[in-house]
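Build the 3D model from these lines:
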Amino acid sequence: MTGEPRTVGVEEELLLLTPQGSPAPRAREVLETAAPGDGPLEHEFMEEQLETATPPVRTLADLADALRAGRAGAQDAAGAHDARVAALATSPVAFTGTTVSRVRYLKARSHFGITAWEQLTNGCHVHVAVADDDEGVAVIDRIGPWLAPLLALSANSPFWQGGATGYESFRSQVWSRWPTAGPTRVFGSAAAYHQAVETLVATGTILDEAMVYFDARLSARYPTVELRVADVCLDVDSAVLLAALARALVETAARAAAAGEPPPDAPPELLRTAHWRAGRSGLDGDLLDPATWRPAPAHDVVGALVAHVRDALSDAGDLQDVTDLLGALWSRGNGAARQRAWAAASEGDLAAVALRAADGLLAG
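From the prediction side, this is the model:
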């Protein structure tokens, strides 16, 4: 790397809504008429979704501007079709998803059944630059224990099909049904990683390499590690916080690998359990402490995460921003907590929750 902070970019999947707050299957129309100024907008699996992406940037201020511009562009494009955009990881309102009419997506719908039919979920994928695949795999081998706290911070999907789920991130439950989703073993080398991917594709269970949905993976399109564990964040500040911590995790892991430090002893079954627990209780209960694999208050585990990456945050000039953003998050709650509060205030009107999220698309 150059000595400057690693570049970081964020892909956000966003929910299209009708003016009444229900999912709106209008992605095709929106994308057909989107103007160049609306930014890089793409299809996702369902017609009720849009995806935006920031360019790679080095400062958190630039990232916040790019995220806000992407969300504003998506809203402008959707508005031309009487639709709204919300950063919600699942729809609070019941839905029947509409698969995008592309051969690959339709094949996935046929092949995977209800797992694909119900896949109206929105994640946030953070891309952090790495020097090459060897460094990228060394990073993937070392960051697994800290991904569950990122899910807890971003949790933004407490409702599903018109009702409460008891989960802070029900998206993570729905997403985990894909055969390759979740944590991975230690690979040890780029060659071993690529061999594992080739073997998964060769099983015929998944359609192609793009369906290798590891919690952290080498990007097929960019020279990055892609962290895929998070819900799309309700507000811009939470997305910036997520990206800052993700970049610091990658930098910390790369430094540890360069120093010859071995990967942590983190069996996939423990990583999967930590992930489940983060999706269940978010920041409102205990998480698993990566140092002991025992339950500890979420505040303490998040504090341990910040301590783990403190040097990288400081060297990037992000430590004070992360401290401030975390303080604000603890004060207001993550997206799931705010959605539940809005539902209570509206006497259970989940369409009102969705519309309130759309109102706050550019907040933070």
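
drop to CA atoms for contacts and neighbour counts, all remaining ones
Fine.

Which of the three states applies to Gly9?
strand (DSSP: H, G, I helix; E, B strand; the rest coil).

Relative to Ala210, how far out is the residue nearest to it when sequence neighbours are not counted?
Using Cα to Cα, 6 or more residues apart in numbering and skipping residues adjacent in sequence, the residue nearest Gly9 is Pro56, 4.5 Å away. Distance, Pro56 to Ala210, using Cα to Cα, to the nearest Å: 21 Å.

Comparing those two, which shows the higher neighbour count?
Legend: neighbour count by other Cα atoms under 10 Å for Pro56 and Ala210, higher for Pro56 (17 against 11).

run this one through as well so I can compare:
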Amino acid sequence: MGVRTFGVEEELLLIEASSLQPMPVGQYLVDHHRQPAATGHRLAVEFQQEQLEVTHPPCTTLSEQLDTIRAGRALADAAAREVGGRAVAVATAPVPVDTHLVPEHRFEQIAARGAITARHQLTGGFHVHVQTDSREEGVAILDRMRMWLPVLLALSSNSPYWNGTDTGFHSYRYQLWSQWPATGPTDVFGSTHAYDRHCEQLLASGVPLDAGMLYFDARLSDHQPTVEIRVTDVCWDPEHAAVLATLIRALVETSARRWRAGHPPA
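Next comes the predicted model:
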């Protein structure tokens, strides 16, 4: 493989511009901006109406990633401004908020299962997809970079406040998110068979609704040839976000090289 492509998904908080209170307009904004932008960015709903997801096109360099992140945030913010809002990159809402579920059937099923856990889920993650050659390589990468995931979380931490409280955590988003089943770090798999069997056993338990609810800190994407690193908070500064995404790609590449050289997971 040459230079691995990498792309990011950012979950942004929607706030009212003057009061700074979370604003439940996510579905409305996506309904009015359904077509991908000329830059390749796409706006999508998240779990709560007070959120907006921006999917960025894949990149190959740090500078390209920075430009892409800035453009995606500008697109989301411009859409929010149309209704008197702003789109901001914070990983939890600092102020108290009554969340409003996006009225999609899958989200309604998840909310029914999650109860209070679902109501507390107004969290902004930063998901980085990095290209892989094969699922075998992807699992080998997951096995070898797992020890670095807590460091990535620490570098990204952007959610000390929640519900009007200084939580004492640098990333309270991660504490909230970890209340879901099938979250967090994973053990070493060793093979695609072991990875698939682990996922099948979790789904057979009936606790996760579907494969999309296998919320591991890092996982194989089920719809494109990438590993998806999901552990990090969305970063306030786009430069920090771009550097973090590039660092994640470097860890993926290093892990793949160690696998090809025969080094076992640490």
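
Now Ala216 of structure 1: closest residue in space, sequence neighbours ignored.
Leu227 (4.5 Å).

Map that neighbour across to structure 2 for me.
In structure 2, Leu227 of structure 1 lines up with Ile229, judged by TM-score structural alignment.

so who does that match touch?
By Cα atoms under 8 Å, 6 or more residues apart in numbering, Ile229 of structure 2 lies in contact with 127-129, 217-219, 248.

Make a markdown table out of those residues and add neighbour count and secondary structure.
Formatted as a markdown table, these follow (neighbours: other Cα atoms under 10 Å; DSSP: H, G, I helix; E, B strand; the rest coil):
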| residue | neighbour count | secondary structure |
| --- | --- | --- |
| His127 | 22 | strand |
| Val128 | 25 | strand |
| His129 | 25 | strand |
| Asp217 | 23 | coil |
| Ala218 | 26 | strand |
| Arg219 | 21 | strand |
| Ile248 | 22 | helix |
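
in the stretch 251-364 of structure 1, which spans are helices?
In the stretch 251-364 of structure 1, the helices defined using DSSP state H, counting those that start in this stretch lie at 268-281, 298-308, 310-316, 319-332, 335-345, 350-359.

got a list of contacts for the first one?
The list of residues contacting helix 268-281 of structure 1 from outside it, by Cα under 8 Å, 6+ apart, reads 144-145, 147-149, 151-152, 155, 166-170, 172-173, 182-185, 286-288, 293.

Just the strands from the stretch 151-266 of structure 2, written as ranges.
Applying DSSP state E, counting those that start in this stretch to the stretch 151-266 of structure 2 gives strands spanning 161-162, 165-166, 218-220, 226-233.

Report all helices and strands that the third one contacts.
Contacts of strand 218-220 of structure 2 with other secondary structure elements, assessed using 3 or more Cα pairs under 8 Å, 6 or more residues apart in numbering; DSSP states H and E, are made with helix 135-145, strand 226-233.

Which one of those lies nearest to Thr123 of structure 2?
Taking Cα to Cα, strand 226-233 is the member of those nearest to Thr123 of structure 2, at 8.5 Å.

The alignment partner in structure 2 of Ala72 of structure 1 - how many residues pack around it?
In structure 2, Ala72 of structure 1 lines up with Ala74, judged by TM-score structural alignment. By other Cα under 10 Å, the residues close to Ala74 of structure 2 number 15.

distance of the match of Leu227 of structure 1 from Glu137 of structure 2?
For Ile229 of structure 2 relative to Glu137 of structure 2 (Cα to Cα), the value is 15 Å.

which one in structure 1 is aligned with Thr5 of structure 2?
By TM-score structural alignment, Thr5 of structure 2 lines up with Thr7.

Thr183 of structure 2 now?
When structure 1 is aligned by TM-score structural alignment, Thr183 of structure 2 is paired with Ala181.

check contacts around its match.
175, 212-215.

Max pairwise distance over these: which two?
Between any two of these (Cα to Cα), the greatest distance is 12.4 Å, for Trp175 and Val212.

Wait, a strand at Ile110 of structure 2?
No - per three-state DSSP, Ile110 of structure 2 lies outside any strand segment and is helix.

right, and it touches Leu209 too?
Yes - under the criterion of Cα atoms under 8 Å, Ile110 of structure 2 makes contact with Leu209 at 6.9 Å.

Which residue is the nearest non-sequential neighbour of the residue nearest in space to the middle of structure 2?
Computing the C-alpha centroid of structure 2 and ranking residues by Cα atoms, centre = their mean puts His127 first, at 3.3 Å. Leaving aside its sequence neighbours, His127 of structure 2 sits nearest to Arg230 (Cα to Cα, 6+ apart; 4.6 Å).
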